[in-house]
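**Q** Model the following, please.
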Amino acid sequence: MRTNFYFILLLAFCTACATQFPNRQTNSEAAAVKQVLAEQAVCWSKGDLECYMQGYWKSDSLLFIGSRGLTYGWQQTLDNYKSSYPDPATMGKLDFELKEVKELSPETMLVVGKWHLKREAAKGDLQGHFSVIFQKFEEGWRIIADHSS
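**A** Below is the predicted model:
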């Protein structure tokens, strides 16, 4: 009888640990993904597109979906940004309003939110929505797909 009691107590403890650990891991991973986005906003706001692009997967398979349609590849995405935002005044100051950060698997996260560019009155502010998929690599979390409108 005493053995059954200890077994049930051990089982309850292990179950509690198993349900707690993924939440801590998910929270930690979500914080890491949010940090990438925060760093991107700082880079963008300083007018540094190469720094901003460090949040993306540096691969020809990177997918970006925007007003020009589909773009594949890190370099092509950077080139498009340079074409659309040729100077810091056009780039403005970027901030994100995150609506959802959701773990899809231990290696992938979905982030949905709003972006806002605060720019000089002559340029006018811009804003829209985005959804990005992050994948965890050895060097950290990187965006592998971005749909921005």
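**Q** contacts and neighbour counts: CA atoms only from here.
**A** Noted.
**Q** Show me what secondary structure element comes after the lengthiest helix in the chain.
**A** Using DSSP state H, we find that the single longest helix of the chain is helix 2-45. Under the assignment DSSP states H and E, the closest C-terminal helix or strand after helix 2-45 is helix 49-52.
**Q** List the contacts of Leu62.
**A** 56, 72-74, 143-145 (C-alpha atoms under 8 Å, 6 or more residues apart in numbering).
**Q** top of the residues you listed by neighbour count?
**A** Within these, neighbour counts (other C-alpha atoms under 10 Å) peak at Ile143, which reaches 26 neighbours.
**Q** That one contacts Met53, doesn't it?
**A** No - between Ile143 and Met53 there is no contact under C-alpha atoms under 8 Å: 9.4 Å.
**Q** Run a quick neighbour tally on Tyr55.
**A** Not Tyr; residue 55 is Gly. So Gly55, with other C-alpha under 10 Å, has 21 neighbours.
**Q** Please disregard the earlier target; I meant Trp44.
**A** 22.
**Q** One more, so I can put them side by side:
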Amino acid sequence: MRKILVTVLCLIATNTFAQTPKDKQAILNVLENQRQEWNKGDVVAYMQGYAKSDSLLFVGKSGPTYGWQKTLDNYKRGYPDKSAMGYLSFGIKKVDFLGKDVAFVLGSWNVKRDKDELKGFFTLLFKKINGQWKIIVDHSS
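**A** All right, here's what the predicted structure looks like:
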């Protein structure tokens, strides 16, 4: 009886955090939408993948930035027009679910421009907010 109870509890715990392929695809769709909007030169539309919150955390080469608007302002300053934005591509290495509404994503990014190429890696924390997956932490290098 005890063995059956432990097995049932393990199955319940596993299912509590198990995500459907639909959740993983929803996260990948957010990233794909961001990529497409970036490549159109629309940084405001790109930012829709992030939680529109003062607690959004973006960590880049200049250190941490808190807040959706401040992050947008930094993007606009660093990439003032379409030519500066170039062509963005992602390489997604892993998507791991840390809970029923939190996911970790590891990937690479590449921006090709007419005169140069930028590249690096990122780690993201996604949270399901009001039924939508949004980035709450972005560490890009």
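**Q** Fetch the TM-score of the aligned pair.
**A** Scored by TM-score structural alignment, normalised by the length of the second structure, the superposition of the two chains gives a TM-score of 0.87; 135 aligned residues with a C-alpha RMSD of 2.3 Å.
**Q** Export the contacts of Leu62 of the first structure to TSV and append columns for distance to Arg24 of the first structure and secondary structure.
**A** Below are the contacts of Leu62 of the first structure laid out as TSV (distance: C-alpha to C-alpha, whole Å; DSSP: H, G, I helix; E, B strand; the rest coil):
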residue	distance to Arg24 of the first structure	secondary structure
Tyr56	25	strand
Tyr72	34	strand
Gly73	33	coil
Trp74	32	helix
Ile143	22	strand
Ile144	24	strand
Ala145	25	strand
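**Q** Dump the residues you listed into TSV; add distance to Ala38 of the first structure as well.
**A** Output for the contacts of Leu62 of the first structure, formatted as TSV (distance: C-alpha to C-alpha, whole Å):
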residue	distance to Ala38 of the first structure
Tyr56	13
Tyr72	24
Gly73	22
Trp74	20
Ile143	13
Ile144	17
Ala145	18
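**Q** nearest to Lys102 of the first structure, of those residues?
**A** Using C-alpha to C-alpha, Ile143 is the member of those that lies nearest Lys102 of the first structure, at 13.9 Å.
**Q** Tell me the residue in the second structure aligned with that closest one.
**A** Structural correspondence for Ile143 of the first structure with respect to the second structure (TM-score structural alignment): Ile135.
**Q** now swap in Cys51 of the first structure and tell me
**A** Cys51 of the first structure maps onto Ala45 in the second structure, by TM-score structural alignment.
**Q** Kindly report the same for Val101 of the first structure.
**A** Looks like Val101 of the first structure aligns to Val95 there (TM-score structural alignment).
**Q** quick one: the nearest residue to that match once chain neighbours are set aside and Ile92 of the second structure, what's the gap?
**A** The shortest distance from Val95 of the second structure to any non-neighbouring residue, by C-alpha to C-alpha, 6 or more residues apart in numbering, is to Val105 (4.6 Å). Counting by C-alpha to C-alpha, to the nearest Å, the separation of Val105 of the second structure from Ile92 of the second structure is 8 Å.
**Q** Which one's more surrounded, those two?
**A** Each of Val105 of the second structure and Ile92 has its neighbours counted (other C-alpha under 10 Å); Val105 has more, 19 against 15.
**Q** Just list the residues touching the more buried one, thanks.
**A** 92-96, 122-126 are the contacts of Val105 of the second structure under C-alpha under 8 Å, 6+ apart.
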